[in-house]
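**Student:** Okay, here's the prediction I keep looking at, along with the sequence it came from:
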Amino acid sequence: MSVIVWSAVVSLAAWLWLLLAQGFFWRTDVRLPPPAHDGPPPLPNSGDWPAVCVVVPARDEAGVLPRSLPTLLAQDYPGRAEVFLINDGSTDGTGDLARELARGGGLPLTVASPGEPPAGWTGKLWAVRHGIGLARARAPEYLLLTDADIAHAPDSLRRLVASAHAGGFDLVSQMARLRVESVWERLVVPAFVYFFAQLYPFRRIGRRGSRTAAAAGGCVLLRAGTAERARVPDAIRQAVIDDVALARAVKGGGGHIWLGLAEGVDSVRPYPRLHDLWRMVSRSAYAQLRHNPLLLLGTVAGLVLVYLVPPVALVAGLAAGSAAGALAGGLAWLMMTGTYVPMLRYYRQPLWLAPLLPLTAFLYLLMTVDSAVQHYRGRGAAWKGRTYARPDAVPDEG
């Protein structure tokens, strides 16, 4: 029992540190930033609003486009704005469907095709590059990079631009609210955002001088001038985890960035089966670890210690009559559960899911190991018919 006791004590210490010293990652109140006291004034008049070009990379998205693209075309934006949908080799009629949806009116839509990506480029970033190239002819001040499965509230673009302007941000990103309807989505999706925030605490991302940088690729508002100075997307052309790579490129060049949870920015893509969620996570998990076996071992050990030891220690301690093991394990599990509650509330899910976080963490552990196995089998990161066997990894968090 001494091993269980000491493991539980170390796990409890880890949770105390996570609770108090990891940027309050568990809080969900980081939303679009209010105007800075010393920043530029708001934009009250329609003539003052900067021009924006929206770039939407799309590959075989006919299933979700009717629920997402009309929300972009219907944006209530006081300034000049237009949408560029980049049809990345779709075989399901995505381009024709987009043109049909645009007949309903709204913002101008251009549908273009970039051709197959050359060696060294991921398909999405090649499409984004083509879209940014088309947008430059319109001389926009901002670019909105958003995925084809993201639906926006009518005031989404207005709020993004106002927040970027008032806060002096070069990049403003919102973590879109993912769909949570099936049993597996309820179990896995809120934890996905919870783990992301634990790795990249939102409060640190928006702090000047902090080295923490991340974005959510579904919704990124980026100053066009900043993109050009940071050589985006050329500088990150091989990145599978392109949103984090983008944020690091911008912040590394001296840009001020912000990331928070979204209101009115929602993913409409369904992940009804565990297989769908498994593929979403495993396709890039080992890239996040830089394809390093030592980092993989450390990650597995960390997940076991932080998430699996507490319930095991509680049960084993009670069974063996070890008050110390049961107490340390129970307190660690209680802290884990408590920090997960705000995310479940944000996703409007029942709170009885919170104690099940160790089970979800175990699933993520298996997904990460599977990601490494697929990499060494030569399959790498596979997505919609393309496989990136050895994608560039995102640099260390530092």
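**Tutor:** Right, received. Where do you want to start? What you are looking at is a predicted structure, and each value in this text was computed from that prediction instead of being measured.

**Student:** From now on I want contacts and neighbour counts done on CA atoms only, so please keep to that.
**Tutor:** Noted.

**Student:** three-state assignment of Leu221?
**Tutor:** What DSSP: H, G, I helix; E, B strand; the rest coil gives for Leu221 is strand.

**Student:** Put this next to the previous one:
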Amino acid sequence: MSLPSLLAQDYPGPVEIFLVDDGSTDGTGKLARALAEEHGGPPLTVDSPGEPPPGWTGKLWAVRHGMTLAAARPDTEYLLLTDADIAHEPDSLRELVRAARGSGLDVVSQMARLRVVTVWERLIVPAFVYFFAQLYPFRWVNRAGARTAAAAGGCVLLRREAAERARVPEAIRHAVIDDVALARAVKRSGGRIWLGLADRVDSVRPYPRLGELWRMVSRSAYAQLRHHPLLLVATVAGLALVYLVPPAALCAGLVEGRPGLWAAGGGAWALMAATYVPMLRYYRQTLWLAPLLPVTALLYLLMTVDSAVRHYQGRGAAWKGRTYARPGAAP
């Protein structure tokens, strides 16, 4: 869990940690207090908000509870929202605050480097961030006048005044993809946001098997498309056209003896692989994974379709035993 790394933060100012226990059954609170006694560090408060009321997702209900506890401290300037599986380097908080103050930012969010150890993690995890960056180009997110907004929920530094101005989290209480919704709310209220890849913030959550990675993606993939069938069709068609057609064209051209077809397919495949190389380098993975991007794209296509099927079966966007309705159905 992230608590030891938070207790060890080297920050030149007052810090307080609020651990919100969202209905865990593994003795989280007791373990957290024992860790605080062992490691020392900033004051720790462990509390539980209880079950969320109608119209609230569990995570945002927990976030609201933690923000309310922090707001009771009159000198609170920034709120660091982080997940239990995120490990921070000792200077993480200091650098986040420095970036926010230095550039006048209301949100500074870093995409934690996800764990990449098993074969399936190597095949799927870097592509997860690659596709996310295509859906939400970081340059557009960080541009003040652009409408594109996104954040990475594992590490979000939020200015308290900006949260109050944007009515976060009340204004986004039903959002399944809460990090993107938070960034949109802050940006729409006139705030400045920044999103980038992390060098000193890591996720320690393992996804060793395909089934666990599949559930991670399919849990919210259709929600990312706003539960819109036309967006689903466009996404599936786009993935097929960009990532599946080039290798198919290459193979067909070789079989049929059509040089123009296999040259076009091979060139498009090579260009696709080249755009994936920077992400593989960021994750310190072999570049031989780049030509396998069509295989990964096919898996993501199937995960997205499965997410839509689960939604219409009433099993979509499920987390900790809770299944959430589409946004339009929430009060």
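**Tutor:** Noted; the coordinates are in hand. Quantities reported herein were computed from a predicted structural model and do not represent experimental measurements.

**Student:** which residues touch the aligned partner of Ala185 of structure 2 in structure 1?
**Tutor:** When structure 1 is aligned by TM-score structural alignment, Ala185 of structure 2 is paired with Ala249. Ala249 of structure 1 is in contact with Ala230, Val232, Ala235, Ile236, counting by CA atoms under 8 Å, 6 or more residues apart in numbering.

**Student:** Roughly how far does the residue mapped onto the first one from structure 2 sit from Val107 of structure 2?
**Tutor:** Aligned against structure 2 by TM-score structural alignment, Ala230 of structure 1 finds its counterpart in Ala166. Computed with CA to CA, to the nearest Å, the distance linking Ala166 of structure 2 and Val107 of structure 2 is 12 Å.

**Student:** Looks like Arg200 of structure 2 contacts Leu93 (just checking).
**Tutor:** No. Using CA atoms under 8 Å, Arg200 of structure 2 is not in contact with Leu93; the gap is 10.3 Å.

**Student:** Report the separation between the counterpart of Thr25 of structure 2 in structure 1 and Ala323 of structure 1.
**Tutor:** Aligned against structure 1 by TM-score structural alignment, Thr25 of structure 2 finds its counterpart in Thr91. Separation of Thr91 of structure 1 from Ala323 of structure 1 (CA to CA) stands at 62 Å.

**Student:** Over to Leu160 of structure 1?
**Tutor:** From Leu160 of structure 1 to Ala323 of structure 1 the distance is 52 Å (CA to CA).

**Student:** higher neighbour count, those two?
**Tutor:** Leu160 (21 against 14; other CA atoms under 10 Å).

**Student:** The more buried one -> structure 2?
**Tutor:** So, by TM-score structural alignment, Leu160 of structure 1 is matched to Leu96.

**Student:** and Arg345 of structure 1, what helix or strand is that in?
**Tutor:** Using DSSP states H and E, Arg345 of structure 1 maps to helix 323-346.

**Student:** compared with structure 2, how much does that helix deviate?
**Tutor:** By mean CA distance after the TM-score superposition for structure 1, the fitted helix 323-346 of structure 1 averages 0.8 Å away from its aligned residues in structure 2.

**Student:** Quick one: the residues in structure 2 that that helix pairs up with.
**Tutor:** Using TM-score structural alignment, helix 323-346 of structure 1 pairs with 259-282 in structure 2.

**Student:** How about residues contacting that stretch?
**Tutor:** With CA under 8 Å, 6+ apart, stretch 259-282 of structure 2 has contacts from 126-127, 129-130, 243, 245-254, 286-287, 289-293.

**Student:** Can you tell me which of those end up in helices?
**Tutor:** In helices, defined here by DSSP state H, the members of those are 126-127, 129-130, 245-254, 293.

**Student:** Please pick the buried ones from those.
**Tutor:** 126-127, 129-130, 245-251, 253, 293 (16 or more other CA atoms under 10 Å).

**Student:** could I get the residues you listed as TSV with distance to Arg113 of structure 2?
**Tutor:** TSV is the format used below for those (distance: CA to CA, whole Å):
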residue	distance to Arg113 of structure 2
Pro126	9
Ala127	12
Val129	9
Tyr130	12
Val245	30
Pro246	30
Pro247	30
Ala248	32
Ala249	34
Leu250	34
Cys251	35
Gly253	39
Leu293	19
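
**Student:** buried ones in the helix holding Arg345 of structure 1?
**Tutor:** 324-344, 346.

**Student:** Also stretch 287-305 of structure 2?
**Tutor:** Applying 16+ other CA under 10 Å to stretch 287-305 of structure 2 flags 287, 289-291, 293-294, 296-301, 303-305 as buried.

**Student:** what does stretch 42-59 of structure 2 give?
**Tutor:** Pro42, Leu44, Thr45, Asp47, Pro49, Gly55, Trp56, Thr57, Gly58, Lys59.

**Student:** in structure 1, what residues pair with that stretch?
**Tutor:** Under the criterion TM-score structural alignment, stretch 42-59 of structure 2 matches residues 107-124.

**Student:** show me the contacts for Leu105 of structure 2.
**Tutor:** Ala99, Gly191, Arg192, Ile193, Trp194.

**Student:** Taking the ones in helices among the contacts of stretch 259-282 of structure 2 together, which two end up most distant?
**Tutor:** Taking CA to CA, the two most distant members of those are Val129 and Leu254; they sit 32.7 Å apart.
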